[in-house]
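> prediction below, plus the sequence it came from.
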Amino acid sequence: MNYLALSKVMKAIAEPNRLQILNMISSGEKCACEILDHFDFTQPTLSHHMKVLIDSGIVTARKEGKWHYYSLVVEKIDTFQDLMSQIFKLES
């Protein structure tokens, strides 16, 4: 089990705005402009949040023209869920 990678994801999602961003992009790829419309912070702040999520490995970005589009890395989310289940596996 890679505890360093797991803790990086946990740190990334331990912030309420980033959790809300993850919830938004869980339904599919979103443009930064779409995400920003739902928050009361600046574009540089959004860029910071997205960098943290990308660096944790659970979000990916692509650029099309001047826009950035973000989506979940489903395989990483699945791995994260599996690892969390292993850690919190309760014996009956």
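Yes, it's here. Numbers count the residues shown, from 1 in each chain.
> please count neighbours and contacts with C-alpha atoms only from this point.
Will do.
> ranges for the helices of the chain?
Taking DSSP state H as the criterion, the chain carries its helices at 3-13, 16-25, 32-36, 43-56, 74-87.
> how about these, which one is nearest Lys63?
With Cα to Cα, the closest approach to Lys63 among these belongs to helix 32-36: 10.2 Å.
> buried sites along the closest one?
Using 16 or more other Cα atoms under 10 Å as the burial criterion, the residues of helix 32-36 that qualify are Ala32, Ile35, Leu36.
> with stretch 78-92 instead?
Those would be Phe80, Leu83, for stretch 78-92 by 16+ other Cα under 10 Å.
> one more: stretch 16-35?
For stretch 16-35, burial by neighbour count (16+ other Cα under 10 Å) applies to Arg18, Ile21, Leu22, Met24, Ile25, Lys30, Cys31, Ala32, Ile35.
> structure two is appended below for comparative analysis:
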Amino acid sequence: MSKSELVVLGQDDTGMRDDTGVCCSPLVREPLGDEAAVDLARMFKALSDPVRLRLLSLIASHEGGEACVCDLTGPFEVSQPTISHHLKVLREAGLVGSERRGTWVYYWVLPAALARLSSLLQAPGASR
């Protein structure tokens, strides 16, 4: 499947998906519905913090596409509870998924969420 055929799952009928299930038109082509705007604003707000943006990048670039919380605390000059809070914000915004495995929690980036943000910000005239 090419990037232009990427299907975004888990979206509602607020104008963020057409009948084929393909993600929204870019922001400049079609106005957002209320519910879609709330969901997207939550994602952008989560990414507006430098620590959360770096966490998302660390998770996405980690070998195997997922990272243990134990691997995410070292690169920051904040406490482990603060890292946990930021991870919770990313999870609640729908940007990362998580799973507890024994003592540790593992995180991965949700590709559909990134595709949704990317598609929304696509420049006018750019191909999908």
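Yep, it's here. Values in this document were obtained by computation on a predicted structure and should not be read as measured data.
> TM between them?
Overlay of the two chains. TM-score (TM-score structural alignment, normalised by the length of structure 1): 0.89; 88 aligned residues with a Cα RMSD of 1.2 Å.
> returning to what we had before: now tabulate the buried residues of stretch 16-35 of structure 1 in TSV and tack on distance to Leu46 of structure 1.
Listed next are the buried residues of stretch 16-35 of structure 1 as TSV, based on distance: Cα to Cα, whole Å:
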residue	distance to Leu46 of structure 1
Arg18	9
Ile21	9
Leu22	12
Met24	13
Ile25	14
Lys30	13
Cys31	12
Ala32	8
Ile35	8
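> going by distance to Arg62 of structure 1, which of these wins?
Looking across those and measuring by Cα to Cα, the closest to Arg62 of structure 1 is Cys31, at 9.5 Å.
> can you tell me how far the counterpart of the closest one in structure 2 is from His85 of structure 2?
Using TM-score structural alignment, the partner of Cys31 of structure 1 in structure 2 is Cys68. Distance, Cys68 of structure 2 to His85 of structure 2, using Cα to Cα, to the nearest Å: 15 Å.
> Lys45 of structure 2 -> structure 1?
Match for Lys45 of structure 2 (TM-score structural alignment): Lys11.
> dump the residue contacts of the most centrally placed residue in structure 2.
In structure 2, the centroid-proximal residue (Cα atoms, centre = their mean) is Leu95; its distance is 2.8 Å. Residues in contact with Leu95 of structure 2 (Cα atoms under 8 Å, 6 or more residues apart in numbering) are Met43, Val109, Leu110, Ala113, Leu114.
> mind listing what the match of Cys31 of structure 1 touches?
Counted by Cα under 8 Å, 6+ apart, Cys68 of structure 2 has contacts Trp104, Val105, Tyr106, Tyr107.
> can you tell me how far it sits from Gly97 of structure 2?
Noted for Cys68 of structure 2: a distance of 12 Å to Gly97 of structure 2, by Cα to Cα.
> find residues that contact each of those two.
With Cα under 8 Å, 6+ apart, Cys68 of structure 2 and Gly97 have common neighbours Tyr107.
> if we can go back for a sec, buried subset of the contacts of Cys68 of structure 2?
Here, 16+ other Cα under 10 Å leaves Tyr106, Tyr107 buried among the contacts of Cys68 of structure 2.
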